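> Compute the structure for the input listed below.
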Amino acid sequence: MSDKQQRINSGFDNRSTAAEVLDGIDLTGKTAVVTGGYSGIGLETTRALAGAGATVIVPARRPDHAAKHLDGIERTEVDELDLADLDSVRDFAERRLADGRRIDLLVNNAGIMACPETRTDRGWELQFATNHLGHYALVNRLLPVLEGARVVMTSSGGHGNSPIRWDDPHFERGYDRWKAYGQSKTANILFAVELDRLAASAGVRAFALHPGAILTPLQRHIPVEEQREMGWMDEEGNPPDYFKTTEQGAATQTWAATSPQLEGMGGLYLEDCEVAEVSEEGSGVRPYAIDPVAAQRLWAFSAELTGVNAFA
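So this is what the prediction gives:
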């Protein structure tokens, strides 16, 4: 698998914006779904896709709240979805199937980071449940309307914090919020690897990505003082130079969803609008996150937990 992780010299970089990667691309007549598409880099992704002509459906746990943030952006629709609630995922998917529109672009952008220890009503650790299992169930239930689609998983360089903890995936023997986040982001990458293997014959190609470091509402659970200690902002709240704007942070997932440069490819991890290389540290993708055996194991585990598997 790692031999596929080779740069393609896209011509874009870490300062490219979502609007720039869409320059010259006409999405008229296309339908996109962007989870979390009303906040942070999700909002900028929605804005860019709609600006290129796509109709963008934005699922949100609080639809009224999302609608306020999307006010004034043409070709956007809001629907209800709570990724931590599998019944809500099923209901959203059933509405999409009943609607009958093909989904051309599915950007699974929503997520939570480093939250206090929280469990769903099924006892699942919330970051794993929201960031991975909810999106896993969503994609599987939407598969009938995804033929020929691009599926994009917004992962993170934080996947380097943890592989899948097969012996304790729900942190029942001691919670570490950063390892829990890292595990959920590793799961996003492994999911893209296995989805691409299973669905490529139907024209569905999957990608995962690191959007970069950006100050957005994703940091809501991290105290400001802690963010300063980590070097994420100075005393005035300004981020360091290597941080991206939200427009730049949205670029890689927008590129993944739309770029003709990625035609015929899939199962790849991207960063800075480029295919990332395999690395044991720093930037790039960890070998354990693209391991095809681990990807198949995670798929089976996720199917067992959720009771959903479109390929069974």
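> Please make it C-alpha for all contacts and neighbour counts, starting now.
OK.
> In this structure residue 269 contacts residue 196, no?
No. The pair residue 269 / residue 196 is not scored as a contact, 11.8 Å apart, by CA atoms under 8 Å.
> would you list every one of the strands in the stretch 51-200 of the chain?
Here the stretch 51-200 of the chain has its strands, by DSSP state E, counting those that start in this stretch, at 55-60, 76-80, 105-108, 150-154.
> what's the closest of the ones you listed to residue 241?
The closest of the strands of the stretch 51-200 of the chain to residue 241 is strand 150-154. By CA to CA, the value is 22.3 Å.
> Identify the spatial nearest neighbour of the residue nearest the centre of the chain, chain neighbours not counted.
The residue lying closest to the centre of the chain (CA atoms, centre = their mean) is residue 154, at 2.3 Å. Using CA to CA, 6 or more residues apart in numbering and skipping residues adjacent in sequence, the residue nearest residue 154 is residue 109, 5.0 Å away.
> Could you double-check that the one you found sits in contact with residue 38?
No. Applying CA under 8 Å, one finds residue 109 not in contact with residue 38, separated by 10.2 Å.
> how about the helices in the stretch 201-312 of the chain?
224-229, 246-249, 251-258, 292-306 (DSSP state H, counting those that start in this stretch).
> follow-up on the earlier one: deepest in the core, which of the strands of the stretch 51-200 of the chain is it.
Mean neighbours per residue, mean count of other CA atoms under 10 Å, is largest over these for strand 150-154, with a mean of 27.
> Could you also give me the structure for this second sequence? I'd like to compare it with the first:
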Amino acid sequence: MIHRLHEDTPQQPIGSGWGHDTEAAEVLDGVDLAGCDAIVTGGYSGLGLETVRALADAGARVVVPARRPAHARTVLAEAGLGSVEVRAMDLGDQQSVKAFARGYVDSGRSLDILVNNAAIMACPETRVGPGWEAQFATNHLGHFTLTNGLWPALADGGARVVSLSSTGHKRSGIHFDDPQFTHGYDKWEAYGQAKTANSLFAVELDRLGRDHGVRAFAVNPGGIMTGLQRHLAREEMVAAGWMDESGTLRQGFKTPKQGAATSVWAATSAELDGKGGVYCEDCDIARPTDPESPLARFVGVDAHAVDSESARKLWELSAKLTRVNALG
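I've put the predicted structure just below:
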């Protein structure tokens, strides 16, 4: 079946041939990204670093926005990626995000790939900006403003936008009545809301952007032990079944190179030409969650995370909060 730009893409696997253990470099083996421009948030640690490595090794020019630019440059240089450009940006600071986007657009460059990778997880209650809950503000609203600010460059390049979600989306839909958790904070509910927001953002961005050649995908990278877990004590991770008492990870966890593979696949694969607005995992489009499956907590996408009406409602809320809406 040929998917024209105006058609919705089915939330069903396409048989990519890749899988759980595929690494990012495998996805890009033989792919030439010379002349392509990419931005990867959080591109100097964990999944982001491996995403940057894979894209840069394939020839892409990569920019990494960083809250601590000097630290990012040091990490990238030590990783053999000293040619990657680093520019200052704090996702939790809307003015910082707008300044980065404005600077990029003003440079006259187009943008072929935007990977909204950076995130915080299960942090103690923290407020940023005008009192926004930090996980929603950083993981979603920061990337919402960034993508809208970069819109002229994205549309010029007919870009792909990859939004990092996770199985955390299964913990919570959007709390439209209280998205900032002003009436009681739960760190996992807040994380779940943010990850659902990342998926819904891709759904609505794809709907709004497809006529401009911009396609968007939500990605579940899988379970990977990175700096994302910095707010969690080992005891909590043991209780969750992520590791045993000795710190050995449970079967099914991925390496960072494996975790970056789905992001890279969504950003570059020719198999996805003319497609978008779907949630991907293990280098393929994911199936809808089977609630009867014993793996329902870990596999597939829940309906609330790809619901088109919720996606439009979230976009409207985000535009109101940030006062940014390049596609409105």
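> circling back to that earlier point, now for the residue nearest to the centre of the first structure: what does it line up with in the second structure?
By TM-score structural alignment, residue 154 of the first structure lines up with residue 164 in the second structure.
> And for residue 29 of the first structure?
Match for residue 29 of the first structure (TM-score structural alignment): residue 35.
> sec struct for that match, please.
Using DSSP: H, G, I helix; E, B strand; the rest coil, the structure places residue 35 of the second structure in coil.
> go on, residue 24 of the first structure?
coil.
> quick one: it and residue 53 of the first structure, what's the gap?
Per CA to CA, to the nearest Å, residue 24 of the first structure is found 11 Å from residue 53 of the first structure.
> Between the two, point out the one with more neighbours.
residue 53 (17 against 9; other CA atoms under 10 Å).
> Show me what that one aligns to in the second structure.
With TM-score structural alignment defining the correspondence, residue 53 of the first structure maps onto residue 59 in the second structure.
> dump the residue contacts of that match.
32-36 (CA atoms under 8 Å, 6 or more residues apart in numbering).
> Try it again at 10 Å.
Listed by CA atoms under 10 Å, 6 or more residues apart in numbering, the contact partners of residue 59 of the second structure are 31-37, 53.
> of those residues, closest to residue 25 of the second structure?
residue 53 (8.6 Å).
> How about the contacts made by that closest one?
24-25, 43-44, 47, 59-60, 62, 76, 79-81, 84, 257, 260.
> I'd like to know how many residues surround residue 112 of the first structure.
Burial of residue 112 of the first structure is recorded as 17 neighbouring residues (other CA under 10 Å).
> how close does it sit to residue 157 of the first structure?
For residue 112 of the first structure relative to residue 157 of the first structure (CA to CA), the value is 14 Å.
> just residue 269 of the first structure next, same as before
10 Å.
> and if you look at residue 151 of the first structure?
19 Å.
> sorry, back to before: wait, doesn't the match of residue 154 of the first structure sit right on residue 264?
No. Between residue 164 of the second structure and residue 264 there is no contact under CA atoms under 10 Å: 11.3 Å.
> shared neighbours, these two?
115, 219.
> re earlier: name the stretch among the helices of the stretch 201-312 of the first structure that sits most buried.
helix 251-258 (a mean of 28).
> returning to that earlier point: ok, of the contacts of residue 53 of the second structure, which come out buried?
When the contacts of residue 53 of the second structure are checked for burial by 16 or more other CA atoms under 10 Å, the buried set is 24-25, 43-44, 47, 59-60, 62, 76, 81, 84, 257, 260.
> Dump the residues you listed to CSV, plus distance to residue 200 of the second structure.
What follows is those, written out as CSV (distance: CA to CA, whole Å):
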residue, distance to residue 200 of the second structure
24, 24
25, 28
43, 22
44, 26
47, 21
59, 31
60, 28
62, 26
76, 31
81, 32
84, 30
257, 26
260, 20
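> out of these, who's nearest residue 251 of the second structure?
Looking across these and measuring by CA to CA, the closest to residue 251 of the second structure is residue 257, at 16.3 Å.
> Counterpart of that closest one over in the first structure?
With TM-score structural alignment as the criterion, residue 257 of the second structure matches residue 247.
> The closest residue to that match other than its chain neighbours and residue 186 of the first structure, how far apart?
Closest residue in space to residue 247 of the first structure, ignoring its immediate chain neighbours: residue 17 at 5.1 Å, by CA to CA, 6+ apart. From residue 17 of the first structure across to residue 186 of the first structure, the span is 25 Å (CA to CA).
> got it, and residue 212 of the first structure?
15 Å.
> more crowded one of those two?
Comparing residue 212 of the first structure with residue 186 by other CA under 10 Å, the one with more neighbours is residue 186, at 30 against 23.
> give the contact list for the more buried one.
Counted by CA under 10 Å, 6+ apart, residue 186 of the first structure has contacts 128, 132, 155-164, 180, 208, 285-286, 288-290, 295.
> before we move on, back to that, what is in contact with residue 269 and residue 157 of the first structure at once?
209-210, 284-286.
> can you list residues touching both of residue 269 and residue 196 of the first structure?
Joint contacts of residue 269 of the first structure and residue 196 (CA under 10 Å, 6+ apart) are 190, 206-207.
> Between those, which sits nearest residue 93 of the first structure?
Among these, and counting by CA to CA, the member closest to residue 93 of the first structure is residue 206, at 18.7 Å.
> Show me what the closest one aligns to in the second structure.
So, by TM-score structural alignment, residue 206 of the first structure is matched to residue 216.
> Pull the contacting residues for its match.
Contacts of residue 216 of the second structure by CA under 10 Å, 6+ apart are 113-115, 159-163, 199, 201-210, 266-267, 275-279.
> what do you get for residue 253 of the first structure?
Counted by CA under 10 Å, 6+ apart, residue 253 of the first structure has contacts 18, 21, 41-42, 45, 107-109, 151-155, 207-211, 259, 270-273.
> hmm, try it at 7 Å
If you count contacts by CA atoms under 7 Å, 6 or more residues apart in numbering, residue 253 of the first structure has them with 152, 154, 209, 211.
> what comes up buried for stretch 219-226 of the second structure?
Buried residues in stretch 219-226 of the second structure, defined by neighbour count with 16+ other CA under 10 Å: 219-225.
> Find the nearest non-adjacent residue to the residue mapped onto residue 291 of the first structure from the second structure, please.
Matched by TM-score structural alignment, residue 291 of the first structure corresponds to residue 307 in the second structure. Spatial nearest neighbour of residue 307 of the second structure, chain neighbours left out: residue 200 (7.2 Å); criterion: CA to CA, 6+ apart.
> Sweet, I'm off.
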